[in-house]
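Engineer: have a look at this fold, sequence not included:
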């Protein structure tokens, strides 16, 4: 079995007459969480969608060591779970039914869900704390509640690989912490996770970081390594800086900020515990 859950070689993605990714080669280890970061327009979402076979691409994508193009759609759906940015489902569907959609790759055509499907759906909804509104229509949920239902749907697939684009959208800080715990539990079980994040401090909690700019990979390495910190700072033109605070790495604005109409002060002083 390949030590890489997912890899790409010389990946190019043309969209609207422009090339968005320029020969990107990356590899994501099994049993690790990799965060993809970079400024707007870096190609982060495009890369993730190409890896998930949601966009046409040139080059090679390998899933569990095998050319992903040789997998059937059903095989890929069992191996790879996707949580997209701003995703939804039919608004009149109940939350429970939305999560059950994650079990479709494991069911026969027109087959009814079995006991295992129901058990995995319940476990996923309890893990993301959305079981209590399983009987509510998706349209009746807040943005954060809907996001937790969609995360439960991705978990219900039971795939070894999770690909998530902006999974923290609409989640408040406590539920962001819950998401972090869920991802950590997934990789501790031997799975792999790849997430595009704008929240750079949360991204620094990952095992590895892939730093992108203008459709190219600028750096990939452990989140705790100084070279990764410097790469992160460079792609944001020195406007953020990585610091150790309370035993954790955080990315702070490297400029003066105004807080609650107070005099301008250094962001590191404002956020110091």
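Structural biologist: Arrived safely. These numbers were taken from a predicted model, which means no experiment stands behind them. Numbers count the residues shown, from 1 in each chain.

Engineer: from here on, just use CA atoms for contacts and neighbour counts.
Structural biologist: OK.

Engineer: just say helix, strand or coil for the residue lying closest to residue 228 once chain neighbours are set aside.
Structural biologist: Excluding the flanking residues, the one nearest residue 228 by C-alpha to C-alpha, 6 or more residues apart in numbering is residue 221, at 5.9 Å. Here residue 221 is strand, with the state taken from DSSP: H, G, I helix; E, B strand; the rest coil.

Engineer: how close does residue 221 sit to residue 36?
Structural biologist: The spacing between residue 221 and residue 36, counted by C-alpha to C-alpha, to the nearest Å, is 11 Å.

Engineer: now swap in residue 226 and tell me
Structural biologist: Taking C-alpha to C-alpha, one finds residue 226 at 17 Å from residue 36.

Engineer: out of those two, which sits in the busier spot?
Structural biologist: residue 36 (26 against 12; other C-alpha atoms under 10 Å).

Engineer: run a quick check on that one versus residue 213, I expect a contact.
Structural biologist: No. Counting by C-alpha atoms under 8 Å, residue 36 sits too far from residue 213 to count as a contact (10.6 Å).

Engineer: second one coming, line it up with the first:
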């Protein structure tokens, strides 16, 4: 088991953003984290990556992240936050290479392992052709892919990605999800928050559906994504079709309250 969360709660001001939440992730899984805005997805991810104070228990690869140094945590979990603006002039390759810093002593040169991880991350995210470009001069979608490559280069057992498909065109959304699946096939685990129900249904092994900071349902996408459940959690009516590529879920209207 690569991630275990038991009775996790996070309070933001007077409100509980995450309320007594528990779930596990196995090695080699892609788990989708879904739910409406304000359901607690980003707060949960920040708690997992030790960026948010919380109550309850979190274990990553059998270790308590709170008991580790920042460098030790960075070897366990890579975090791709929702805000992905690159504010400094640096080449794409050098930016992706920052993902290798937890594995190197300060001032030392890249090892062969580092170079291999960097090139693999560029290839996986289809950003090799951008390697010599200045990262801050790229489009928003290109910057998102480059920052994903940096997280991939970290080669951690767990990757936590907060809405990585946001801002990407349909082709690169699919390429991103294919990349996450390839990571899982290599034995890494990916927790990814998504708003696109069809992307989640097509590419995730399991989904965890949040509502008001709690788990509304979890399991295989075809079991969780029912018209009734989506109406209850999202307040929308949906059409659900089964295609050769998996479920296709289309929100069609609001549920009458």
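Structural biologist: Looks like it arrived, so ask away. The shown structure was predicted, so the numbers you read here are calculated from the model rather than taken from an experiment.

Engineer: superposed, how do the two chains score by TM?
Structural biologist: Aligned and superposed, the two chains score 0.92 in TM-score terms (TM-score structural alignment, normalised by the length of the second structure); 252 aligned residues with a C-alpha RMSD of 1.7 Å.

Engineer: common neighbours of residue 221 and residue 36 of the first structure, please.
Structural biologist: Residues touching both residue 221 of the first structure and residue 36 (C-alpha atoms under 8 Å, 6 or more residues apart in numbering): 209, 210.

Engineer: residue 81 of the second structure -> the first structure?
Structural biologist: Matched by TM-score structural alignment, residue 81 of the second structure corresponds to residue 84 in the first structure.

Engineer: and that match, how many neighbours?
Structural biologist: By other C-alpha under 10 Å, 21 other residues sit near residue 84 of the first structure.

Engineer: who's the closest spatial neighbour of it, skipping the chain neighbours?
Structural biologist: residue 165 (5.0 Å).

Engineer: can you find the partner of that neighbour in the second structure?
Structural biologist: Under the alignment by TM-score structural alignment, residue 165 of the first structure pairs with residue 162 in the second structure.

Engineer: pretty sure that match contacts residue 81?
Structural biologist: Yes. The pair residue 162 of the second structure and residue 81 passes the contact test of C-alpha under 8 Å, sitting 5.2 Å apart.

Engineer: could you check how far the lengthiest helix in the second structure is from the centre of its chain?
Structural biologist: Identified as the longest helix of the second structure according to DSSP state H is helix 170-185. Here helix 170-185 of the second structure is found 12 Å from its chain centre; the criterion is C-alpha atoms, centre = their mean, to the nearest Å.

Engineer: equivalent analysis for stretch 243-255 of the second structure, please.
Structural biologist: 22 Å.

Engineer: ditto for stretch 116-133 of the first structure
Structural biologist: Centre-to-centre, stretch 116-133 of the first structure and its host chain are 20 Å apart (C-alpha atoms, centre = their mean).

Engineer: which residues in the stretch 1-150 of the second structure form helices?
Structural biologist: 41-48, 70-74, 92-97, 112-124, 140-153 (DSSP state H, counting those that start in this stretch).

Engineer: highest mean neighbour count out of these?
Structural biologist: helix 140-153 (a mean of 24; mean count of other C-alpha atoms under 10 Å).

Engineer: so that helix corresponds to what in the first structure?
Structural biologist: So helix 140-153 of the second structure sits over residues 143-156 in the first structure, by TM-score structural alignment.

Engineer: sec struct for residue 209 of the second structure, please.
Structural biologist: Judged by three-state DSSP, the three-state class of residue 209 of the second structure is strand.

Engineer: trace it over to the first structure, please.
Structural biologist: That one, residue 209 of the second structure, aligns with residue 211 by TM-score structural alignment.

Engineer: and its match, how far is that from residue 155 of the first structure?
Structural biologist: For residue 211 of the first structure relative to residue 155 of the first structure (C-alpha to C-alpha), the value is 26 Å.

Engineer: in the first structure, which spans are strands?
Structural biologist: Assigned by DSSP state E, the first structure shows strands spanning 4-15, 18-29, 33-37, 58-63, 66-67, 80-83, 161-165, 192-196, 208-213, 216-222, 240-245, 248-253, 256-257, 265-266.

Engineer: mean deviation, the second one versus the second structure?
Structural biologist: So the one you mean is strand 18-29 of the first structure. For strand 18-29 of the first structure, the mean distance to aligned residues of the second structure following superposition is 1.4 Å (mean C-alpha distance after the TM-score superposition for the first structure).

Engineer: so that strand matches what in the second structure?
Structural biologist: The aligned range for strand 18-29 of the first structure is 15-26, by TM-score structural alignment.

Engineer: so which residues make contact with that stretch?
Structural biologist: So stretch 15-26 of the second structure is contacted by 1-11, 31, 38-40, 43-44, 56, 189, 212-215 (C-alpha under 8 Å, 6+ apart).

Engineer: could you redo the last one with a cut-off of 6 Å?
Structural biologist: Stretch 15-26 of the second structure has contacts (C-alpha atoms under 6 Å, 6 or more residues apart in numbering) with 1-11, 40, 213-214.

Engineer: what's the answer for stretch 185-203 of the first structure, then?
Structural biologist: Here stretch 185-203 of the first structure has contacts from 30-37, 160-166, 250-251, using C-alpha under 6 Å, 6+ apart.

Engineer: what of stretch 33-47 of the first structure?
Structural biologist: Contacts of stretch 33-47 of the first structure (C-alpha under 6 Å, 6+ apart): 192-197, 203, 206-215.

Engineer: ok, 8 Å please
Structural biologist: 13, 20-21, 28, 55, 165, 183-184, 187, 192-198, 200, 203-204, 206-216, 232, 235-236.

Engineer: distance check, the spatially most central residue of the second structure against residue 13 of the second structure.
Structural biologist: The C-alpha lying nearest the average C-alpha coordinate of the second structure belongs to residue 161 (C-alpha atoms, centre = their mean; 2.0 Å). Residue 161 of the second structure sits 25 Å away from residue 13 of the second structure, going by C-alpha to C-alpha.
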